[in-house]
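> Fold the following, please.
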Amino acid sequence: MKKVLITGANKGIGFATAKLLLQKGYYVYLGSRSIQNGASAVDKLKAEGLANVECIQIDVTDDNSVKTASEKIDVLDILINNAGINGGNDPYTALEATPAEFQAAFNVNVIGTSRVTQAFIDLLKKSEEPRIVNLSTSVGSLALQSDPNWPAYNYAKYAVYAASKAALNMYTIHLAYELRDTNFKVNAVCPGLTATDFTFGNGGEAETAARRVVKYATIDQNGPTGKFFSEETNPKTEEINW
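All right, here's what the predicted structure looks like:
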């Protein structure tokens, strides 16, 4: 049975992703910053008959928390870096956002992802088919954000969140490159606008977003690596420009 760690999985897209992977026969380490919230999420899944799940307390911004989490897991095949924050209060544009808002978003969305990946990379290397999925967003695409013909071009730019996800995309490119001669598949996936606390209830169903994430978390050895996917933005091929 393959094992998966999902950060920030006690609710929203992370929780829906955990549920879908459990239904597919995977063992899930449900990562949660709050042990209470994580335990509650695990109880909900077990109440539905999904038993192969356990809560792992992990704060992606804390070295000791991540180290402790890594010591509790002995086998890992898939890492889904789902934990993230939007950076501040709407609209947190380039001219209005505070340095603290930028710092907080980068600390979770970029540095946190790097911290977790480095902590678990040795375990992943022991897997025959290791996979890493970094949850990104189409608004983190420099190509799309700078295209006046893109439907979302005239929306509020969300500079804090978009800048942090653009940096995450660059991290993904470098990570995939460094692992290019291995069995790793490393990709960035935009789950699409999803109705969660993160988006203040706006968007589609979390289950739809979860299917998009799971698709690239479970690809075979013929699958892509070092790519950026958004089914919502490009339904035909799903791949979008960085």
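> contacts, neighbours, all on C-alpha from now
Will do.
> so residue 20 touches residue 210, yeah?
Yes: between residue 20 and residue 210 a contact is recorded at 7.2 Å, counting by C-alpha atoms under 8 Å.
> In terms of packing, which of those two has more residues around it?
residue 210 (23 against 17; other C-alpha atoms under 10 Å).
> Please, where are all the helices along this structure?
12-23, 35-47, 63-71, 99-106, 113-125, 142-145, 159-178, 206-217 (DSSP state H).
> Highest mean neighbour count out of those helices?
helix 12-23 (a mean of 23; mean count of other C-alpha atoms under 10 Å).
> Now do the end-to-end distance for stretch 146-158.
End-to-end distance of stretch 146-158: 13 Å, with C-alpha to C-alpha, to the nearest Å as the criterion.
> For that stretch, buried residues please.
For stretch 146-158, the buried set under the neighbour-count rule, 16 or more other C-alpha atoms under 10 Å, comprises 157-158.
> Contacts for it next, please.
90-94, 144-145 (C-alpha atoms under 8 Å, 6 or more residues apart in numbering).
> Which members of those are the farthest-apart pair?
90 and 144 (20.6 Å; C-alpha to C-alpha).
> Distance from stretch 61-79 to the middle of the chain?
Centroid displacement of stretch 61-79 relative to its chain, using C-alpha atoms, centre = their mean, to the nearest Å, is 16 Å.
> got the contact list for that stretch?
Here stretch 61-79 has contacts from 2-6, 56-60, 107-108, 111-112, 115-117, 119-120, 123-124, 126-133, 217, using C-alpha under 8 Å, 6+ apart.
> Just the buried ones from the residues you listed, in PyMOL syntax?
Filtering the contacts of stretch 61-79 down to the buried ones (16+ other C-alpha under 10 Å) takes a single PyMOL command:
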select buried, resi 3+4+5+6+56+57+58+59+60+107+108+111+112+115+116+117+119+120+123+124+127+129+130+131+132+133+217
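> just checking, which of the contacts of stretch 61-79 belong to strands?
3-6, 56-57, 131-133 (DSSP state E).
> which two in these are spaced the farthest apart?
57 and 131 (21.3 Å).
> Could you also give me the structure for this next sequence, so I can compare it with the first?
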Amino acid sequence: MATILISGANKGLGFETARQLVAAGHTVYAAARDAARGRRAADELGARFILLDVTDDASVKAAAKTVAADGGLDVLVNNAGIEPRLDDGGFIPVSEVTADLAHRVFDTNVFGHIRMLHSFLPLLERSAAPVVVNVGSGASLMRDLSNPDNPAHFYPDVTYPASKAAMNMLTVQYAKAYPGMRINAVDPGFTATDLNFHAGHQTVEEGAEIIVRMAQIGPDGPTGGFYDARGVIPW
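The predicted model follows:
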């Protein structure tokens, strides 16, 4: 059994991923930036709570130090992410997108992943079967968003798909740099969570399936790829 850390595990896909992995017998760190919510979720899951804010260098480093002292890590699931919306759940008009907004989104969805990898890769290198799962999105695929015949074409947001496209590149480049690890991105599909005001057509159980599957691949598994429940997604 593996020791697994999941960022943003107090709700949504992160919570469900943790639930399924705990049920499979793994030791799971349920990481969250809100201590009260995180502890509540970890207690419900039977997981270990760890305070972690992916936008804060000191927080990420402290979490890595704690996990190292507890015995190390085998699997890192970079799940924490944000999508900017208006208060009513609508998309922010392109004309109102600012550099400050983009920085806030990238700070979680891209820079947060880099912070996590920088701090936790040394722990993963000590594992016999290290795995990284980056939770991405089909909205990252330019070929789909630019194709008027594709259902994804309607999606109007700027910063979220841009950040997920950047995360795809991180996945490719880190996988090349660490060939001894299995580093992949996954698309859970359009899942009903707080992120999209529960507009998704999938349940969290369905969305988490590919995350859970890729978190449990062995040393002979794929690396540097993008996957959904049906299989490989061409970059």
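> What distance do you get for residue 203 of the first structure to residue 97 of the first structure?
Taking C-alpha to C-alpha, one finds residue 203 of the first structure at 24 Å from residue 97 of the first structure.
> And residue 107 of the first structure, by the same measure?
15 Å.
> quick one: contacts for the closest residue to residue 129 of the second structure other than its chain neighbours?
Spatially, and ignoring its direct neighbours in sequence, residue 129 of the second structure is nearest to residue 219 (5.5 Å; C-alpha to C-alpha, 6 or more residues apart in numbering). Applying C-alpha under 8 Å, 6+ apart to residue 219 of the second structure gives the contacts 129-130, 180-182.
> before we move on, what about residue 52 of the second structure?
Residue 52 of the second structure neighbours (C-alpha under 8 Å, 6+ apart): 7, 31-33, 59-60, 63.
> redo that, cut-off 7 Å
The neighbours of residue 52 of the second structure, taking C-alpha atoms under 7 Å, 6 or more residues apart in numbering as the test, are 31-33, 59-60, 63.
> now for it: what does it line up with in the first structure?
Matched by TM-score structural alignment, residue 52 of the second structure corresponds to residue 58 in the first structure.
> which non-adjacent residue is nearest its match?
residue 33 (4.9 Å).
> What about that neighbour, how many residues nearby?
Residue 33 of the first structure: 20 neighbours (other C-alpha under 10 Å).
> Now do residue 123 of the first structure against residue 73 of the first structure, distance only.
9 Å.
> if I look at these two, which residues touch both of them?
Counting by C-alpha under 7 Å, 6+ apart, nothing touches both residue 123 of the first structure and residue 73.
> In contact with the residue nearest in space to the middle of the second structure, which residues?
Nearest to the mean C-alpha position of the second structure, by C-alpha atoms, centre = their mean, lies residue 79 at 2.1 Å. Shown here is residue 79 of the second structure, whose contacts under the criterion C-alpha under 7 Å, 6+ apart are 6-8, 14, 134-135.
> Distance to residue 160 of the second structure for those - can I get that in a markdown table?
Shown next, in a markdown table, are those (distance: C-alpha to C-alpha, whole Å):
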| residue | distance to residue 160 of the second structure |
| --- | --- |
| 6 | 20 |
| 7 | 18 |
| 8 | 17 |
| 14 | 18 |
| 134 | 15 |
| 135 | 13 |
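> before we move on, the earlier item: need the counterpart of the residue nearest to the centre of the second structure in the first structure.
In the first structure, residue 79 of the second structure lands on residue 82 (TM-score structural alignment).
> For PyMOL, write a command that selects the buried ones of the contacts of stretch 146-158 of the first structure.
In PyMOL, a selection of the buried entries from those looks like this (16+ other C-alpha under 10 Å):
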select buried, resi 92+93+144+145
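> Out of the contacts of stretch 146-158 of the first structure, which comes closest to residue 197 of the first structure?
Distances from residue 197 of the first structure to these, taken by C-alpha to C-alpha, are shortest for residue 90, at 13.2 Å.
> What residue, apart from its backbone neighbours, is nearest the closest one spatially?
residue 158 is the one closest to residue 90 of the first structure (C-alpha to C-alpha, 6+ apart), at 7.6 Å.
> Can you tell me how far the one you found is from residue 13 of the first structure?
Taken as C-alpha to C-alpha, the span from residue 158 of the first structure to residue 13 of the first structure is 20 Å.
> Ok, residue 4 of the first structure next?
Distance from residue 4 of the first structure to residue 13 of the first structure, by C-alpha to C-alpha: 15 Å.
> With residue 168 of the first structure instead?
18 Å.
> Under the alignment, what does residue 68 of the first structure map to in the second structure?
Checking TM-score structural alignment: residue 68 of the first structure goes with residue 62.
> number of nearby residues for residue 192 of the first structure?
By other C-alpha under 10 Å, neighbour count at residue 192 of the first structure equals 21.
> Now do the contacts for the equivalent of it over in the second structure.
With TM-score structural alignment as the criterion, the equivalent of residue 192 of the first structure in the second structure is residue 189. Taking C-alpha under 7 Å, 6+ apart, we find residue 189 of the second structure in contact with 137-138, 207.
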